[in-house]
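J.: Any chance you can model this:
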Amino acid sequence: MNETAIATSGDPTEPMIVPGPSDKHRIVVVGGGAGGLELVTGLGRKLGKRGRADITLLDRARTHVWKPLLHEIAAGSMDISRHELDYLAHAHWHGFRYRYGELTGLDREKKLVYCSATYDEDGRQITPARGFGYDTLVIAIGSVSNDFGTEGVAEHAIMLDTKEQAVRFNRRLVNACFRANAQPGPVEPGQLHVAIIGAGATGTELAAELHHTARGVVAFGMDRIDPEKDIKITLIEAAPRILPALPERLSSATTKILEKLGVEVRANARVTSVSEKGVLLQTGEFIPSALVVWAAGVKGPNVLADLDGLEVSRSNQLVVKPTLQTTRDDDIFVIGDAAYLVPEGKTTPIPPRAQAAHQEASHVLRQIQRQMKGEPLRPFKYQDFGSLVSLGEYSTVGSLMGFVSGRSMWIEGFFAKVMYRSLYKMHQWALHGPWKVMLDTLSRTITRRTEPEVKLH
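T.: Down below sits the predicted model:
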C-alpha cells in the first residue's frame, strides 16, 4: 500500500496526483459519515484485506462521530472522547487507507478526485492539495444546514453540521453560565435564553436535552442563577407544527412533552433575521436570545453544485438512478444525504436519515462487488422502519413501521428509548462487530456512574 505523490506540473499550487497500485481496482469513498464509513469498512473487510481492491477513504476530519449524536454534544450530555472513532486507526484495522482532505473537485475523464490542502491552527500546511485516481468513486459527504440567505445567521447563529460546531455551542453555553454567575448585577433578559430555529429532529431533540443539561450545569454551584427564571429555551418552526416531516401524532406528543418542561414552542413562526441579541420574526416580534442555533433545512454542500457536470437537484444533492449511480456517470455512486432519489411510485425523495444512509451503504457494498464481476446492478429499495425522537432524560416517542401488514406501531417511554439507542448500536456493530460493541457498552455503563452527567468545561 505504498504511495508516491508526484506533482502534475512545476506549479506548486497544482494538486499532486497520488497513484495507487495499477493491478488493483481502485475504490475511493469521499466522506466518512454514517453511510460512508460503514461502506468503506465493509469494502475493506471484503475486498481490501483479501487483496482484491485498493480502498481509500477521503475525509476533511480526522475522527468520526455519528451525526445524530451532535445535539447531545452541543447540550453537553455526551463525552465526545468516548464516542469518537479515529479514521487512521480504523483504516489500519479494517483493510483500507485513510487520507486527510476536503473534496474540492472532480475530473471524470481522467478519473481523478481532488482534495484541498490542510493546515494546522498556526497556518502551517499539514498535507498538500492532492488528486486521487479511482475506478469506482462513492460520494458520501452528507448535507449541511440551509440558512436560506437569512440575514445574520452566518454571523450570530451556530449550526450543528459538524462535531466542531457542536463543541463550540456547548462551550458558548457553559461560558454564558459562568459569566452570568460571576457578574456583579442580575442575569439580564435573554442572557441565558436559547433560540433553536428549526424544529426537525435535531432542533427538537436539542431543546429537550438542553432543558436537562443547562440545569445540570447550574446545579454544580452556580447559585446566583435561577434556572426556572433565568434559563429559557424557545423552539421556532416555520411550518404549522414541529417535526413537520414526521407523523402528526408524533409531533403532537412531542409538543406536549416540551411544553410541560417549559420549552416555548413557536410554530408558524418565520425568522427574518438573527442578531447578537436575538431573533426577529416575520411578524415583527423580537425574541431576546444570546444563544442561537440554526437547525432549519438541509442542502447538499456547495462543492456538489459544479462537480464536473454531474446532475444536481434544487437542494444541491446529486441526482442518482435507482442503482444509486449518478445519472451521468456509472462509475460514481452517491449515498446518504448527498443523494437525491425519488423512489418509483413516490413524489418525494428518500429523506436524509441515518437509516437511509445505513441501507444505502449496504446496497452499494453489494453493487460494487457485482460491478467488479461484470454482473448487472440491482435497484435500491428503501424501507422506512419508522421514526423515533429522543427527548433526553424525559421521554422517547416514535412509530415503528412494518410490524403488522405494513402498519405503524406507536411506541413511547422505555421501549422507545431502547429502540432509539439500538440505532446507534447498529451503526457501531457495522463498524466494529458484536464483541467490541458489547464490551464498550458494558464499560460505559460502569464508568458512567462515576462521572458528571453534563460537560462542565
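
J.: C-alpha only now, for contacts and for neighbours.
T.: OK.

J.: From E38, how far out is the spatially most central residue of the chain?
T.: Centroid check for the chain by C-alpha atoms, centre = their mean gives K67 as the closest residue, at 3.2 Å. Relative to E38, K67 is positioned 13 Å away (C-alpha to C-alpha, to the nearest Å).

J.: Name the residues of stretch 382-393 that are buried.
T.: 386-392 (16 or more other C-alpha atoms under 10 Å).

J.: Next up, the contacts around F403.
T.: M409 (C-alpha atoms under 8 Å, 6 or more residues apart in numbering).

J.: So for the helix or strand where it lies, what gets flagged as buried?
T.: Using DSSP states H and E, the element containing F403 is strand 396-404. Across strand 396-404, burial judged by 16+ other C-alpha under 10 Å covers 396-401.

J.: can you check stretch 405-420 too?
T.: In stretch 405-420, counting by 16+ other C-alpha under 10 Å, buried: 408, 410-412, 416-417, 419-420.

J.: Figure out the length between the terminal residues of it.
T.: 22 Å.

J.: Show me what that stretch is in contact with.
T.: For stretch 405-420, contacts defined as C-alpha under 8 Å, 6+ apart pick out 386, 388-390, 395-403.

J.: so how many other residues sit close to the residue lying closest to I287 once chain neighbours are set aside?
T.: Closest residue in space to I287, ignoring its immediate chain neighbours: V279 at 5.1 Å, by C-alpha to C-alpha, 6 or more residues apart in numbering. Neighbourhood size, V279 [other C-alpha atoms under 10 Å]: 27.

J.: for V279, helix, strand, or coil?
T.: Of the three states, V279 takes strand under DSSP: H, G, I helix; E, B strand; the rest coil.

J.: what do you get for V274?
T.: Three-state assignment for V274 (three-state DSSP): strand.

J.: For the nearest residue to it once chain neighbours are set aside, list the residues it contacts.
T.: Of all residues not flanking V274 in the chain, G152 sits nearest, at 4.7 Å (C-alpha to C-alpha, 6+ apart). Applying C-alpha under 8 Å, 6+ apart, we find G152 in contact with 273-275.

J.: structure for this one too, so we can compare:
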Amino acid sequence: MRKRLFEKSRIVIAGGGAGGLELATRLGDKYGRRGELEITLIERNRTYVWKPKLHEIAAGSMDIGAHEVDYLAQSYWHGFRYRVGEMTGIDRDCRQVQVAPHLDAEGREVTPKRTFDYDVLVLAVGSQNNDFGTPGVADHAMKLETQADARLFHERMVNACIRAHAQSSPLGVHQLKVAIVGAGATGVELAAELHRTTREVVAYGLDQVDPQKDIRITLIEAAERVLPALPERVSKETEKLLARLGIEVLVGAKVSEVGADRVSLTDGRTIPAELIVWAAGVKAPDFLKDIAGLETNRINQLVVRPTLQTTRDAGIFAIGDCSACSWGERGNVPPRAQAAHQQAAHLYCQIPRFLQGKPLDAYRYRDFGSLISLGEFGAVGSILGALLGSNLVFEGMFARMMYLSLYKMHEYALHGLAKVTLSTLARLINRRTEPHVKLH
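T.: From the prediction side, this is the model:
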C-alpha cells in the first residue's frame, strides 16, 4: 500500500485560466484521485478556452464548441472539484476564500454566497484590460477578456455586414470600419484575422458590400511601433504584412477619448468606426488591490517571493497574470501563457513539498520567445531569446506551425495524448464539411 506523504490537505485554486486549470488537472491526476489531497477549483465560467484563442472566436475563424473545456467534466475526469463562483475576498485568519453568489442569465441565484476552507490557496485569477482612465472606453469600446466578449464582438461584426448589405443607400462613413486600440499580440492578431473573416462573411451572398472599398481596419498604437514588447525586427515584418493586407496602422498615436462611433487622438485626428476594440495594456482584477492585506503593485498584481508565495502569507501562492514575480533586471515576468504554464508546473512539484514542511525551490522563468499568429497569412516570432542571449527571428509557415504546437502542448497538459489526437482529427474532418468562418 502506498504510504501517505501528508495528511489530506485542502488545496483551493481561485481562477480557472491556463495556469489554474493546468495545476488543478495535474494535482488531481496524481493526488486527488488517490484521495491524498482535496483539490477545489473556483471559477465563475462554466467552460474554458485558451485565452490566446479569443481573437479567433471574435473574428469567427474558430468554432468555440470544438475547443472549449467543460470545467465540470474536466474535474470529474481528473480528480478535482469544480465550484462555480467568483472569489471576492480572503479571510486569512480563518483560512477561508469568500465567493460571491452566482446568478444565471436571468438574474436568478444558482449558488449562494459561500466560503471555502483552505490549507493552501493558489490565486490564478488572470488579468483584464487597462483603459488608463481614458474617457468613453467603458461605455463604447469592447474588450476581449472573456468568451462572452469574443462572442459579442463576433455577433456585432456579422450584424454590421448584414446591415450594410441590406440598406439601399450607400454605406455610411462609420459602417464596416473597425478600430483596434493597442497593437500588442491581441490587437495585431485580431486585425489579421478580421481582414480574412470579414471578407469570407460578405462572400456568402452579401454582394452589396465591396470588401476592398467598404471594409476598413485601423490599428492604433501609442508606442512607436507595433508589438513594442517584441524584437524590432518582428515588429517591422509584422507592419509590412499588415500594410500588404491594407490594414491602416497608426503608431505614436495616443487616444484621448472613445465615442460611440469614433476614436479621438491627442493630436486632433478622429478615426471613425462602428466597432471599437480596446486591447491596450493589462492589469490584475481590481478586487485584488490590497486584498486581505496582501502586497500588491500599481496594476493590482500580487507581489510574490521567488517561490511564488505571496510576500505576507506563505500559505497563499499567486501565478499567471495576477502575479508580480521578479525577473531580475528585466522587471517582472511578462503576462504570457507560457509563464502561467511554467508556474503551474512549478507549483505542481512545490505544493507537496510545502505540505511536508520542506524548503521550496525558487521559480525561474524561461523565455522561449514569442509567437504572433497572423491567421492564414502565417506567423512571426522569436524563439529562445533568454536561452541564447539573443533572438532568433522567423516567420511564415514554420512560425505558424510553432504557434500551433504551443496550443497542442497546452491541450496535452489538460487532456493527454489520446484525446488531443482524436479531437484534432475530428476538427480536421469537420472543417471539410462546414464553413471556414462562423456566420452567426
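
J.: Going along the chain, name the helices of the first structure.
T.: With DSSP state H as the criterion, the first structure has helices at 34-43, 70-75, 87-94, 153-156, 163-182, 201-219, 227-230, 248-261, 354-372, 414-432, 434-447.

J.: In the second structure, what stretch matches the fifth one?
T.: I take that to be helix 163-182 of the first structure. Mapping helix 163-182 of the first structure onto the second structure (TM-score structural alignment) gives residues 147-166.

J.: Mind reading off the mean deviation between the matching stretch and the first structure?
T.: For stretch 147-166 of the second structure, the mean distance to aligned residues of the first structure following superposition is 0.5 Å (mean C-alpha distance after the TM-score superposition for the first structure).

J.: what's that stretch in contact with?
T.: Residues contacting stretch 147-166 of the second structure (C-alpha under 8 Å, 6+ apart): 49, 54-55, 57-60, 142-144, 171, 175-176, 198, 201-202, 206-209, 275, 439-440.

J.: wouldn't F116 of the second structure be in contact with Q96 here?
T.: Yes. Using C-alpha atoms under 8 Å, F116 of the second structure is in contact with Q96, at 5.3 Å.

J.: what residues are shared contacts of the two?
T.: By C-alpha under 8 Å, 6+ apart, F116 of the second structure and Q96 have no common neighbours.

J.: which residue numbers in the second structure go with stretch 440-453 of the first structure?
T.: Going by TM-score structural alignment: stretch 440-453 of the first structure matches residues 423-436.

J.: so who does the closest residue to V201 of the second structure other than its chain neighbours touch?
T.: In this structure, V201 of the second structure finds its nearest non-sequential neighbour in L439, 6.6 Å apart by C-alpha to C-alpha, 6+ apart. Residues near L439 of the second structure by C-alpha under 8 Å, 6+ apart: 60, 158, 201.

J.: Tell me the residue in the first structure aligned with the first one.
T.: It stands for G60 of the second structure. By TM-score structural alignment, G60 of the second structure lines up with G76.

J.: Equivalent analysis for the last one, please.
T.: Mapped onto the first structure by TM-score structural alignment, V201 of the second structure lines up with V217.

J.: In contact with its match, which residues are there?
T.: Applying C-alpha under 8 Å, 6+ apart, we find V217 of the first structure in contact with 174, 177, 454-456.

J.: rewinding a little: can you tell me what the residue nearest to I287 of the first structure aligns to in the second structure?
T.: Using TM-score structural alignment, V279 of the first structure sits opposite V263 in the second structure.

J.: Its match contacts E274, doesn't it?
T.: No. In this structure, V263 of the second structure is not within contact of E274 by C-alpha under 8 Å, at 10.1 Å.

J.: Name the nearest residue to L291 of the first structure, ignoring sequence neighbours.
T.: That would be V194: by C-alpha to C-alpha, 6+ apart, it lies 4.8 Å from L291 of the first structure.

J.: In the second structure, what sits opposite the one you found in the alignment?
T.: Taking TM-score structural alignment, the alignment pairs V194 of the first structure with V178 from the second structure.

J.: ok, its match touching V263?
T.: No. Using C-alpha under 8 Å, V178 of the second structure is not in contact with V263, being 10.3 Å away.

J.: Mutual contacts of these two, please.
T.: In contact with both V178 of the second structure and V263: 273, 276, using C-alpha under 8 Å, 6+ apart.

J.: What residue in the first structure is paired with T88 of the second structure?
T.: Matched by TM-score structural alignment, T88 of the second structure corresponds to T104 in the first structure.

J.: For its match, grab the count of nearby residues.
T.: That count, for T104 of the first structure with other C-alpha under 10 Å as the rule, works out to 18.

J.: Surely it is in contact with S116?
T.: Yes. Applying C-alpha under 8 Å as the test, T104 of the first structure and S116 come out as touching, 6.0 Å apart.

J.: intersection of neighbour lists for the two?
T.: Here T104 of the first structure and S116 have no joint contacts, going by C-alpha under 8 Å, 6+ apart.

J.: The aligned partner of R314 of the first structure in the second structure: how many residues sit nearby?
T.: Under the alignment (TM-score structural alignment), R314 of the first structure maps onto R298 of the second structure. R298 of the second structure has 9 neighbours, counted by other C-alpha under 10 Å.

J.: which residues touch R298 of the second structure?
T.: So R298 of the second structure contacts nothing (C-alpha under 8 Å, 6+ apart).

J.: What distance do you get for L43 of the first structure to G51 of the first structure?
T.: Distance from L43 of the first structure to G51 of the first structure, by C-alpha to C-alpha: 11 Å.

J.: Right, I'll call it a day here.
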